[in-house]
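A.B. asks: for reference, the sequence and a predicted model appear below.
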Amino acid sequence: VRIEQGWIPGQALRERLRRRTAPDGTVSCWRTVKLGPAAARVEVEEIAPPALFGAMWELTRPARVLKDRYVVPHGAHTWEIDVFLDRDLVLAEVELGDVTEAVTLPPWLAPYLERDVTGDPAYFNATLARPAE
């Protein structure tokens, strides 16, 4: 899935816009606000009609991310592998049942893992965002 994300500038609140293009060409647009610490945050998300998304997208020009996401089920979890298209970076993410659940790496992922960046603000998508070209 191709993912384009952008953030509307703000101090206390930064709204994220996301456009997902599936391999079959289906496009969906979303607006999201996240609150709280990375390990246990609350997300408020809604579908954005294409006209609204288009009108707001220009506001995100200073902070955008472009990546391809691969979704890989493994056991009781689903791993999301994000390949960033504007830099040499690949991130793997899994959502756990709660913050105390231990992460068990799948055998197909373990050899490629360099380090755990959970909670490292340098790897938050909003931090990785760059101005659009």
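C.D. replies: Perfect, I can see it now. The shown structure was predicted, so the numbers you read here are calculated from the model rather than taken from an experiment. Residues are numbered from 1 along each chain as shown.
A.B. asks: contacts, neighbours, all on C-alpha from now
C.D. replies: Will do.
A.B. asks: next SSE downstream of the longest strand along the chain?
C.D. replies: For the chain, the longest strand by residue count, based on DSSP state E, is strand 64-74. Toward the C-terminus, strand 64-74 is succeeded by strand 77-84 as the next helix or strand (DSSP states H and E).
A.B. asks: take the one below as the second:
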Amino acid sequence: MAIEIERKFLLASDTWRRHAVSVRALRQGYVCSAPDRSVRVRISGPDAWLTLKFGPAGPAREEFEYAIPLADAEAILAHAADTIDKQRHIVPWQGLTFEIDEFHGRLAGLVIAELETERVHDGPLPDWIGREVTDDPRYYNAVLVRDGLPEGRR
């Protein structure tokens, strides 16, 4: 069993951009989702994954991820009710690595920083990090794809 420890944040500024070391396009859709579980397919270039997540919104959830053939991922995405398109920027900061997702399409304008760690990080954060939304299910991709942008997101 794999436990994913991840915190989510809105951003206070875009100064993170000058520290980004890579970016890649992602397309993902949800085969099913409920408040405590989701099944996702994600494509990035020639690579594709099937991901299962279990547990309520919060910093620690079970996650199982498997590489799958691109053709299978595209076929599965055809069954998704909707998809998310985003760019993921990798931003290192003082030994930590932030994954900053810049959403497109109907979620355009939303930018979320994610911090995955071995244990819950409670130390200092960069000044470009804004409000934490880890415990707010409206900011989970499975909910965003279904409900769209949260009201009052800033």
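C.D. replies: Arrived safely, thanks for sending. What you see is a predicted model; the values in this text were computed from it and never measured.
A.B. asks: run a quick neighbour tally on the nearest residue to residue 90 of structure 2 once chain neighbours are set aside.
C.D. replies: In this structure, residue 90 of structure 2 finds its nearest non-sequential neighbour in residue 99, 4.9 Å apart by CA to CA, 6 or more residues apart in numbering. Residue 99 of structure 2 has 20 neighbours, counted by other CA atoms under 10 Å.
A.B. asks: residue 134 of structure 2 too?
C.D. replies: Neighbours around residue 134 of structure 2, by other CA under 10 Å: 19.
A.B. asks: that one -> structure 1?
C.D. replies: By TM-score structural alignment, residue 134 of structure 2 lines up with residue 118 in structure 1.
A.B. asks: doesn't that match fall inside a strand?
C.D. replies: No. Secondary structure of residue 118 of structure 1 (DSSP: H, G, I helix; E, B strand; the rest coil): coil, not part of a strand.
A.B. asks: residue in structure 1 matching the residue nearest to residue 90 of structure 2?
C.D. replies: With the correspondence set by TM-score structural alignment, residue 99 of structure 2 lines up against residue 80 in structure 1.
A.B. asks: still on that earlier bit, with structure 2 overlaid, how far apart is the longest strand of structure 1 on average?
C.D. replies: In the superposition with structure 2, the average deviation recorded for strand 64-74 of structure 1 is 0.9 Å (mean CA distance after the TM-score superposition for structure 1).
A.B. asks: show the secondary-structure elements that that strand is packed against.
C.D. replies: strand 2-7, strand 77-84, helix 125-128 (3 or more CA pairs under 8 Å, 6 or more residues apart in numbering; DSSP states H and E).
A.B. asks: deepest of those, which one?
C.D. replies: Highest mean neighbour count of these: strand 2-7, a mean of 22 (counted as mean count of other CA atoms under 10 Å).
A.B. asks: so which elements touch that one?
C.D. replies: strand 16-21, strand 64-74.
A.B. asks: could those strands go into a markdown table alongside distance to residue 95 of structure 1?
C.D. replies: Below are the helices and strands packed on strand 2-7 of structure 1 laid out as a markdown table (distance: least, CA to CA, whole Å):
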| stretch | distance to residue 95 of structure 1 |
| --- | --- |
| strand 16-21 | 19 |
| strand 64-74 | 12 |
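A.B. asks: can you lay out those as JSON lines showing distance to residue 86 of structure 1 and mean neighbour count?
C.D. replies: Below are the helices and strands packed on strand 2-7 of structure 1 laid out as JSON lines (distance: least, CA to CA, whole Å; neighbours: other CA atoms under 10 Å):
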{"stretch": "strand 16-21", "distance to residue 86 of structure 1": "17", "mean neighbour count": "21"}
{"stretch": "strand 64-74", "distance to residue 86 of structure 1": "7", "mean neighbour count": "17"}
